[in-house]
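> 3D, please:
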Amino acid sequence: MSIEIVFPVGLWDELNRHLLRAPKDGSDHLVDEQMAFVIAGINRSDSRIRILAHEIHTAKPEHLFRQSPAAIAPRMEYVASMLARCRRDGWSLIEVHSHPFASGRGTTFSSIDWRNDRRTMPPTSGFLPDVAMYASMVIGQESLDAHVYERSTNSIVPVTNIYVLGRGANNRAITSIPTTSGFNGNYHAGSVEERHQRQELLFGGEGQRMLSRAAIAVVGLGGLGSFVALELAYLGIGRLVLIDPDCVEKSNLNRLMGAKSTDIGRKKVEVYRDLIGAIAPGTQIAAVDSSIASEEALNYAKDCDLLMGCVDNHGARLILNHLAIRYLLPLIDAGTGIRLSGVKRSFAMGGQVHVVIPGTGCLECRGFIDASKAAFELAPPDIRGYEREHGYGTQQVAPSVVFLNGVVASLQVAEIAYLLNLSELIPVIPLNIYDAIKRNVIAVSIKDYKACPTCGVDGVQGVGDLAPIHVPIASAGKPPPSIAR
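Here you go, the predicted structure:
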């Protein structure tokens, strides 16, 4: 099982500014090693463990017992304060120090570092909550290394990769940094399948291999999601998790790409599992025939690298937004709409594609989730029934056409290619709005909202399994409390 550490770019930049500071006088003199602690959440799944950076605590001179260009040691009371915080609130802890003299590849722990970690990591880990982890990192000028103490085996095991989410100094939206200890020479090896050679001309061999290593959850297999799932298969994504609780109905056949009349009554996830298996036999497929609100679907989704939101309601979109922020998973969310008005048949038609990279805002602070509608859609069945009896939550069936879904779905899939391959050349746009009447796409820049209760400074970014998403499925008491405004 691999172990990885994930940082939003803001925290990563803060950490590196502290650890790799230049001499104050601008000279070439050696600078002292620096230290910091990272408070972190955990994302445990069947395939890997991800340690999720939540906040940075930089060590100041008064926190250190010893500091020089070749060594650093914190005061015990400083370490104790970090451990007390983690024990009280359930956090994991990463101890980070710099090797400012280390340049090029191969930065790793010194013999002194190893001796200290073998001596201190077992007892220090014992002060953390049972589900928490204790990790150590060393960062040089151009490379780094990291390992964690594993209580079950009483051993120190390597971290394989550090992921940085958000556009940093290298202009990439998602940066994967292999650790020195976890680096696998075969990671960049292997030929590209002949079927993808025309794509390789754009992405390059390593770019296409990145797609083949990616795991993506497609949530919702309606008019949008059916296009998205098939396009991702053609693109060469290595693992797809398909999440949808519904069956194919006759009224779906005007917009479910690839579905046939013989599929009526079948689970959508089964239909698209079979279609993708025929299109791309090498793709790993997990078909989850339940709502994204279910524990099963949430567990599958948090095990992926990216989320594709193809849902048609605010409740599911709220869950996806929280999955993205809590588990540091990039989310590409899309929607389409047609609004008819008046007797002259005037109408608006279009859609939007949101790119949510944790640390750069979310759907809630952008104003694209209606809290009242989300509360209704996520309420237990008895509350929804009560609200409908009193006139809330009733709405007409909306128009839906295949060509509109196709355009917006392709814009959504294009963002995957940009994020994984081309973000150095094509900047990430938080919001793209498609106007089908004027036939244009408008790129909109949006600033994040620091006071957002979800992604803001005091929000739930990076909490992971410490505060898992839970949607109640039953309620008690009569009458239920009203959620209508």
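> please make it C-alpha for all contacts and neighbour counts, starting now.
Fine.
> what is the neighbour count of residue 1?
Residue 1 sits with 8 neighbouring residues when counted by other Cα atoms under 10 Å.
> residue 393 too?
Residues lying near residue 393 (other Cα under 10 Å) number 15.
> I'd say it and residue 387 touch.
Yes. Counting by Cα atoms under 8 Å, residue 393 touches residue 387, with 6.8 Å between them.
> tell me the secondary structure for the residue nearest to the spatial centre of the chain?
Of all residues in the chain, the one closest to the mean position by Cα atoms, centre = their mean is residue 329, 0.3 Å from it. Secondary structure, DSSP: H, G, I helix; E, B strand; the rest coil: residue 329 is coil.
> any idea how far residue 285 is from it?
Distance, residue 329 to residue 285, using Cα to Cα, to the nearest Å: 19 Å.
> one step back: return the residues in contact with the residue nearest to the centre of the chain.
By Cα atoms under 8 Å, 6 or more residues apart in numbering, residue 329 lies in contact with 302, 304, 305, 306, 307, 323, 357, 358.
> try it again with 7 Å
Each residue near residue 329 by Cα atoms under 7 Å, 6 or more residues apart in numbering is listed here: 305, 306, 307, 358.
> next step: those restricted to strands.
Taking DSSP state E, the ones among the contacts of residue 329 that sit in strands are 306, 307.
> how about JSON lines for the contacts of residue 329, with distance to residue 292 and neighbour count added?
Listed next are the contacts of residue 329 as JSON lines, based on distance: Cα to Cα, whole Å; neighbours: other Cα atoms under 10 Å:
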{"residue": "305", "distance to residue 292": "16", "neighbour count": "16"}
{"residue": "306", "distance to residue 292": "15", "neighbour count": "22"}
{"residue": "307", "distance to residue 292": "12", "neighbour count": "25"}
{"residue": "358", "distance to residue 292": "20", "neighbour count": "25"}
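> the structure of the following sequence is requested for comparison with the preceding one:
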Amino acid sequence: MKTGIVLHEEQELQLRQLLFDTPGVEGAAFLLCGQVVTHNVQKLVANAVVAIAPEDFIERSADGLILKSAAIAKVSKLARYEGLSVVFAHSHPGGFAAFSTRDDREEEKLIPFFQSRIPGHLHGTLVLTETTIVGRIYSDRRYEADQVLVIGQRFRNHARNNTEADGRYDRQVRAFGPSIQRTLNALTVGIVGVGGTGSACAEQLKRLGVGHLILFDHDSLEDTNLNRVYGATIADVGKNKAEVAATRLNTIGLDGVCEAVPESIVTLAAAKRLRECDVVFGCTDKEIPRAILSRLALTYHIPVIDMGVVIDSIGGVIRGIYGRVTTLIAKEPCLFCRGRISAEGLRVEALSAEDRERHVRQGYAPELDSPSPAVIAFTSMTASHAVSELLHRLTGFMGDSREASEVLLLVDKNRIGTNRRSADEACFCSVSGDWGRGDQTPYLDMVWPTTST
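Sure, this is the predicted structure:
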């Protein structure tokens, strides 16, 4: 069972401003959180920071604080109304990055109160120092959180994994230092689509040392895939792409696990597995899965690094080669805002095979008529930029001034561009109250096929 608490970087900043407002004494605030509960994961996902009024502190000192019961009752009432969990966060000025015995005693009173007022929900606690965050999650018992993940322009993983980096990663440890290796080892990364870009991402992430890869793909390998799908052989034709990739990557001999989900994320069962990921790479050329990933990024604060490659070629003559890597997180525009997917595109894609054929005959959707060009050099290049984007978000190696949320590759012109734009105020991705809502019914606030479970 993996346990964690996830915040957006602006929520962490709000917490720090509240918790360290008075030097030398402890401060406190609450988080309202959505939750993730699966067989493999228990997570709390921050929805909102709730400040505590100065008059609601009975005592604040360097090694403890006491709140009025009215403040605790007020936040529990709000959480129950919103259908959310509560996390109590407080500071340890001076840098004691652990829960104290006094914290243990106070939680023995505080957590049962939340559990009685908001039953059926996970609850938690956080301790912040000037540089570190540690957490706990309470369900059937108390769990020390395996990680507290802060996502934004940077991805910072405050993980309990303090093991020494495997010597086989020595060359990249020399580049980034040992802490990045521990961070990579603690991550669960999903890859949606294991074709040209997806197999290249999987290959690189496995060799970088990501601890858990989950590969999603319902398609079988075809002989026309062999020119760009890493590790695939002629003997694999007809087998599921995700299973082929997972089986091979697990034989490399490096630490970590690669798992196959041989289903499309358009099915509810597969889509729900996405919740277990810390980061997801979108490597599909379909619009409906991209719409699902756009919702996932906001509902669960799971960064999605989406990519695509287009080769404009007529009669064997290249007119343009374009790659794109777009990072989807709260406060950034979604794929609808950017025009990368559209309601009309989703409608056409959802048509039955018979209706799709009719649209093609009538000239409404000519792009459905034939497969798009694909070349391994260009799919691999785009995948490498996507993996580099993750490394930058983890390490900042591109510099503090680099804040782009999209990378554009004009391959035939040998140019790379970046952009960062504002979200459309009328789009669902601008509704901040929906960020970090976690598990809800219907899942991701979307309609799902009734045949899936």
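> one step back: what lines up against the residue nearest to the centre of the first structure once you look at the second structure?
If you follow residue 329 of the first structure across to the second structure using TM-score structural alignment, you land on residue 302.
> repeat for residue 352 of the first structure
Using TM-score structural alignment, residue 352 of the first structure lines up with residue 324 in the second structure.
> my read: its match touches residue 307, true?
Yes. Contact criterion Cα atoms under 7 Å: residue 324 of the second structure and residue 307 qualify, at 5.2 Å.
> which element is the match of residue 352 of the first structure on?
Residue 324 of the second structure belongs to strand 317-328 when assigned by DSSP states H and E.
> what does the following helix or strand past that strand contact?
Going down the chain from strand 317-328 of the second structure, the next helix or strand is helix 343-349, by DSSP H and E. Residues from elsewhere that reach helix 343-349 of the second structure (Cα under 7 Å, 6+ apart): 287, 288.
> helix 343-349 of the second structure: which residues count as buried?
Of the residues in helix 343-349 of the second structure, 346, 348, 349 count as buried by neighbour count, 16 or more other Cα atoms under 10 Å.
> looking at the first structure, name the residue matched to the last one.
Okay, so that is residue 349 of the second structure. Correspondence of residue 349 of the second structure to the first structure, assessed by TM-score structural alignment: residue 377.
> and the helices in the stretch 101-250 of the second structure?
Applying DSSP state H, counting those that start in this stretch to the stretch 101-250 of the second structure gives helices spanning 101-117, 170-176, 178-186, 196-208, 241-249.
> could you tell me where the fourth one falls in the first structure?
Going back to what we said before, that points to helix 196-208 of the second structure. Counting by TM-score structural alignment, helix 196-208 of the second structure pairs with residues 223-235 of the first structure.
> average offset of that stretch relative to the second structure?
With mean Cα distance after the TM-score superposition for the first structure, stretch 223-235 of the first structure departs from the second structure by a mean of 2.0 Å once superposed.
> what of stretch 48-57 of the first structure?
Once superposed with the second structure, the aligned residues differ from stretch 48-57 of the first structure by a mean of 1.1 Å; criterion: mean Cα distance after the TM-score superposition for the first structure.
> against the second structure, where does that stretch fall?
The aligned range for stretch 48-57 of the first structure in the second structure is 41-50, by TM-score structural alignment.
> now swap in stretch 256-270 of the first structure and tell me
Using TM-score structural alignment, stretch 256-270 of the first structure lines up with residues 229-243 of the second structure.
> chain center to the matching stretch: distance?
Relative to its chain's centre, stretch 229-243 of the second structure lies at 27 Å (Cα atoms, centre = their mean, to the nearest Å).
> next, the buried residues of that stretch.
Buried residues in stretch 229-243 of the second structure, counted by 16+ other Cα under 10 Å: 229, 230, 232, 236, 237, 240, 241, 242, 243.
> so which bits of the match of stretch 48-57 of the first structure are buried?
Buried-residue list, stretch 41-50 of the second structure, by 16+ other Cα under 10 Å: 42, 43, 44, 45, 46, 47, 48, 49, 50.
> same question for stretch 368-381 of the second structure.
Buried residues in stretch 368-381 of the second structure, defined by neighbour count with 16+ other Cα under 10 Å: 374, 376, 378, 379, 380, 381.
> and for stretch 133-142 of the second structure?
Buried residues in stretch 133-142 of the second structure, counted by 16+ other Cα under 10 Å: 133, 134, 135, 136, 137, 138.
> identify the farthest-apart pair in the residues you listed.
Largest separation among those by Cα to Cα: 133 and 138, giving 16.9 Å.
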